[in-house]
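Participant: One predicted model, sequence on top.
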Amino acid sequence: MGKLSITKEFTWDMAHMLASYQGLCKNLHGHTYKLQVEVTRNSEQLITDSEANSGMVLDFKDLKKVVKEEIVGPFDHAFVYWTGSSDVVEHQIAELLKEEGRKVVEVDFRPTAEEMAAYFLEVLNAKFEEEGVRVSKVKVWETPTSFAEIREDE
């Protein structure tokens, strides 16, 4: 049998900067991000343990709950800060914001759409491991016309 999937989209606003970038994105700026998460289950393994969820890959509300807890909640209206950045200004901005009680998310990667897509895939697959589903695809839109996509290897 084949694989079945469901997909849900989310949006949030977030600020970042790209250290050492040779262009406007080296400056502190923000985007309205859109995230698309696809989860997959083998068709012969659809949920069967409860009548309410029978025949589902995963209940959409369960997908929404996990993505909001793990990604949207922490990242929404935050300054995402690369702890390994060589940009002194980025470190100073993060420290000032933290001192003032502002929302700062520290990551160990440069906060590009590509790196965030890979990170979100890893985080979400770890959370869904017990559910018997895999996150098979993540898309992160940085603008309405530009996105990065990562697909789980088969």
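Facilitator: Everything's here; your move. For clarity, every value in this text was computed on a predicted model and none was experimentally measured. Residues are numbered from 1 along each chain as shown.

Participant: Only C-alpha atoms from now on, for both contacts and neighbour counts.
Facilitator: Will do.

Participant: any residues touching the helix ranked longest in the chain, and which ones?
Facilitator: In the chain, taking DSSP state H as the definition, the longest helix is helix 113-128. By CA atoms under 8 Å, 6 or more residues apart in numbering, the surrounding residues in contact with helix 113-128 are 66-67, 70-71, 109, 134-135, 137-142, 147-150.

Participant: so after that helix, what's the next helix or strand?
Facilitator: strand 134-143 (DSSP states H and E).

Participant: Give the buried residues for the longest helix of the chain.
Facilitator: For helix 113-128, burial by neighbour count (16 or more other CA atoms under 10 Å) applies to A113, E114, E115, M116, A117, A118, Y119, F120, L121, L124, N125, F128.

Participant: what separates the residue nearest in space to the middle of the chain from Y81, distance-wise?
Facilitator: The residue lying closest to the centre of the chain (CA atoms, centre = their mean) is F120, at 3.8 Å. F120 sits 16 Å away from Y81, going by CA to CA, to the nearest Å.

Participant: another structure for you, compare them:
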Amino acid sequence: MPTWKLSTEFTFNAAHQIRDYNGPCGRMHGHTYTVKLEATSHQLHASEFCPHPVMVADFRTLKWAKKDVFKGGLDHCILNEVLPEGYETTAEMIAKYIYDKTKKSLPDGVKLKVAVSENPNSWAEYEDD
């Protein structure tokens, strides 16, 4: 069975504080977050921007989070004010939030993995089988 894998990476800037954290991360601070997404599919699809079944997913759809917060993304926001209840602002939960919101925009059958980093040496990944 043929398989296509699409990967993309982008950054966005945001501030946050981890609720009830005993240390510096409990205070408001900012990061340049790096996000890596992988989308895998056994068939190609059309997208909101292209009517032909020629892609796993549209890069524009995958990169929604890099848009300015006032345009529906996460760039230059305070994550504590933007993420819905139930999502803490750890890298793990930010990865899950980006996964959940992105997955809703993808065709059925597309497998997704999201990785988020607050610094070059540490990553959190989320995927759901």
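Facilitator: Yep, that arrived. Everything quoted here is computed from the prediction, not taken from an experiment.

Participant: can you give me the strands for the first structure?
Facilitator: Using DSSP state E, the strands found in the first structure span residues 3-16, 29-42, 78-82, 104-107, 134-143, 146-151.

Participant: With Q92 of the first structure as the reference, name the closest of the ones you listed.
Facilitator: Nearest of the strands of the first structure to Q92 of the first structure, taken as CA to CA: strand 78-82 at 10.4 Å.

Participant: what sits up against the closest one?
Facilitator: The contact list for strand 78-82 of the first structure, computed with CA under 8 Å, 6+ apart, reads 13-17, 90-91, 94, 102-111.

Participant: what's the angle from it to strand 29-42?
Facilitator: Using axes from the mean of the first three to the mean of the last three CA atoms, to 10 degrees, one finds that strand 78-82 of the first structure and strand 29-42 are set 80 degrees apart in direction.

Participant: Give the equivalent position in the second structure for the residue nearest to the centre of the first structure.
Facilitator: For F120 of the first structure, the aligned position in the second structure is occupied by I98, per TM-score structural alignment.

Participant: End to end on stretch 37-57 of the second structure, go ahead and measure it.
Facilitator: Start-to-end, stretch 37-57 of the second structure (CA to CA) is 11 Å.

Participant: List the buried residues of it.
Facilitator: L37, E38, A39, T40, S41, L44, H45, S47, M55, V56, A57.

Participant: Kindly report the same for stretch 115-127 of the second structure.
Facilitator: The neighbour-count check on stretch 115-127 of the second structure (16+ other CA under 10 Å) flags A115, V116, S117, E118, W123, A124, E125, Y126 as buried.

Participant: Same list, the residues you listed, but as a markdown table with distance to N22 of the second structure please.
Facilitator: Below are those laid out as a markdown table (distance: CA to CA, whole Å):
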| residue | distance to N22 of the second structure |
| --- | --- |
| A115 | 25 |
| V116 | 22 |
| S117 | 21 |
| E118 | 18 |
| W123 | 21 |
| A124 | 21 |
| E125 | 24 |
| Y126 | 25 |
